[in-house]
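S.K.: Give me a 3D structure for the following:
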Amino acid sequence: MFQVGDAVSYGTSGVCTIAEKKSVKLAGRPCECYILRPVYDSTMKICVPCDSQVLLQRMRALPSKQELLDLLQEPAPEHNPDPEARKEQYRQTLQSGDRHDLLQMIRDIYTERRHRHAMGKQLSAYEDTALREAQNILHSEFAYTLGIDPQEVPDFIAGELDKAAN
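M.R.: Here you go, the predicted structure:
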């Protein structure tokens, strides 16, 4: 499985390093846990019990540079006009943490934001929050894998999407 020192993506926390594996007391009983430290938030520490399949499934190996670039070459998603259906789809996407689905969701929200901006409107609070959470996950993966600053990721992605569109 995973080893101390490995970099992984964990839920909505983004890229983390496995700082240690140790026994801690949870709910009064000893439990073996991975201790994760988010790469881009040194103040946080995450304890993942080794016997919790649900939480262990949130730990995913990082993609290669080529896998990330291939994701950006995929066609834009079909936009679902039903806001409630989109909200549920976004919730499930964030919960799954699947990078393909996250990138599709970000592209869909970007398109919706441009459309609404043209009409003088803004994204709903839920779409705005979902966008930020998805960006937190993906931007940290892109930054870590590509060796760039997280603030450079939006421009990098925009540039790659422009290349794919031409």
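S.K.: make it CA atoms for all contacts and neighbour counts henceforth
M.R.: Fine.
S.K.: and Glu20, what does it touch?
M.R.: Residues counted as contacts of Glu20 (CA atoms under 8 Å, 6 or more residues apart in numbering) are Val4, Gly5, Tyr34, Ile35, Leu36.
S.K.: now His100
M.R.: His100 sits next to Leu71 when contact means CA under 8 Å, 6+ apart.
S.K.: State the helix or strand in which it lies.
M.R.: helix 99-118 (DSSP states H and E).
S.K.: ok, back up a step: and the buried ones among the contacts of Glu20, selectable in PyMOL?
M.R.: Paste this into PyMOL to select the buried members of the contacts of Glu20, with burial taken from 16 or more other CA atoms under 10 Å:
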select buried, resi 34+35+36
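S.K.: Among the contacts of Glu20, which one lies nearest to Ile109?
M.R.: Nearest to Ile109 among those, counting by CA to CA, is Leu36 at 30.0 Å.
S.K.: thinking again about what came up before, right, and the helix or strand after the helix holding His100?
M.R.: Downstream of helix 99-118 (by DSSP H and E), the next one is helix 125-146.
S.K.: who's in contact with the next helix or strand after that following helix?
M.R.: Remark: after helix 125-146, the chain's next helix or strand is helix 153-165, criterion DSSP H and E. Applying CA under 8 Å, 6+ apart, the contact partners of helix 153-165 are Leu69, Leu72, Gln73, His139, Phe142, Ala143.
S.K.: Against Thr129, how distant is the last one?
M.R.: What that stands for is Ala143. Applying CA to CA, to the nearest Å, the value for Ala143 to Thr129 is 21 Å.
S.K.: So between those two, which is more surrounded?
M.R.: A count of neighbours by other CA atoms under 10 Å puts Ala143 above the other of Ala143 and Thr129, at 19 against 12.
S.K.: Before we compare anything, build this one as well:
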Amino acid sequence: MFTVGDTVFYSSNGVCVIEDIQERTFWGEKKLYYILRSTHNEALKLYYPVETAQSQLTEIVSKKKAELILEQFKNPPDPWNERMQERQHSYQKILKSNNHIQIAKMVNTILRRKIELESQEKKLSSGDQQLLNQVLPILYKELAVSLDISVEVVIKEVEQLIQNH
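M.R.: Reported below is the predicted structural model:
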């Protein structure tokens, strides 16, 4: 069980702080809920049940794990699937897995594809760009919190790793 003040990772909502734990009634059922505040969007207040079969709340990755995640940006991209629907389906499965290493590999592949296309004066598909817009702020924020650095430093680090490898 988490406590008030803990920083947690909440699936697609990213890094959140537990502001309170309260009993609330939703859909006619009274339960104990974590009251979460998103660090990505401070106006966003979330309620998450304290007791649930498969919690989507996890601890923030450790500094060591964050460093392993960053290492993924040194690797060449995974093979690009030209079939957009298959690619998007595969990416959604990766996101649902909450596996930070796999998410970083996916982001690495998409970012490298974007750079390749831009060198040919082309653009990434809107679906792939939308996915980056959704995932990057969350990934960068968690890495920043875990490594105790700013998001801007994380962004520069990722850009340098991709450029140098």
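S.K.: before we move on, the earlier item: just send the contacts of helix 153-165 of the first structure back as TSV, with distance to Lys163 of the first structure too.
M.R.: Shown next, in TSV, are the contacts of helix 153-165 of the first structure (distance: CA to CA, whole Å):
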residue	distance to Lys163 of the first structure
Leu69	11
Leu72	10
Gln73	9
His139	19
Phe142	17
Ala143	19
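S.K.: Got a PyMOL select line for the buried ones in those?
M.R.: Filtering the contacts of helix 153-165 of the first structure down to the buried ones (16+ other CA under 10 Å) takes a single PyMOL command:
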select buried, resi 72+139+142+143
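S.K.: For the contacts of helix 153-165 of the first structure, work out which two are farthest apart.
M.R.: Maximum distance among these (CA to CA): 18.0 Å, for Gln73 and Ala143.
S.K.: Check which element follows the longest strand seen in the second structure along the chain.
M.R.: What stands out as the longest strand in the second structure, according to DSSP state E, is strand 14-26. Counting by DSSP H and E, the next helix or strand C-terminal to strand 14-26 of the second structure is strand 29-38.
S.K.: what span of the first structure lines up against that next one?
M.R.: Here strand 29-38 of the second structure aligns to the first structure at residues 29-38, judged by TM-score structural alignment.
S.K.: Next, the buried residues of that stretch.
M.R.: Cys31, Glu32, Cys33, Tyr34, Ile35, Leu36, Arg37, Pro38.
S.K.: same check, this time on stretch 81-93 of the second structure
M.R.: Neighbour-count burial for stretch 81-93 of the second structure [16+ other CA under 10 Å]: Tyr91.
S.K.: Show me what it is in contact with.
M.R.: Met106, Gly127, Asp128.
S.K.: of all those, which comes closest to Phe26 of the second structure?
M.R.: Gly127 (33.8 Å).
S.K.: what's the burial count for that closest one?
M.R.: The burial count for Gly127 of the second structure: 13, using other CA under 10 Å.
S.K.: Quick check: it vs Ala53 of the second structure, distance?
M.R.: Taking CA to CA, one finds Gly127 of the second structure at 32 Å from Ala53 of the second structure.
S.K.: Please apply the same query to Glu71 of the second structure.
M.R.: Distance of Glu71 of the second structure to Ala53 of the second structure, given as CA to CA: 33 Å.
S.K.: need the contact list for the residue of the second structure most remote from its centre.
M.R.: No residue in the second structure sits farther from the centre than Gly28, which is 32.1 Å out by CA atoms, centre = their mean. Residues near Gly28 of the second structure by CA under 8 Å, 6+ apart: none.
S.K.: Ok, Gln22 of the second structure next?
M.R.: Leu32, Tyr33, Tyr34, Ile35.
S.K.: Does the last one touch Arg24 like I think?
M.R.: Spelled out, it's Ile35 of the second structure. No: checked against CA atoms under 8 Å, the pair Ile35 of the second structure and Arg24 is beyond contact range at 10.0 Å.
S.K.: Can you get me a residue count around Ser146 of the second structure?
M.R.: Neighbour number of Ser146 of the second structure under other CA under 10 Å is 17.
S.K.: how close does the closest residue to it other than its chain neighbours sit to Lys45 of the second structure?
M.R.: Distances taken as CA to CA, 6 or more residues apart in numbering place Lys63 nearest to Ser146 of the second structure, at 5.1 Å, with adjacent residues excluded. Distance of Lys63 of the second structure to Lys45 of the second structure, given as CA to CA: 27 Å.
S.K.: Wait, Val151 of the second structure touches Ile138, no?
M.R.: No: using CA under 8 Å, Val151 of the second structure is not in contact with Ile138; the gap is 10.0 Å.
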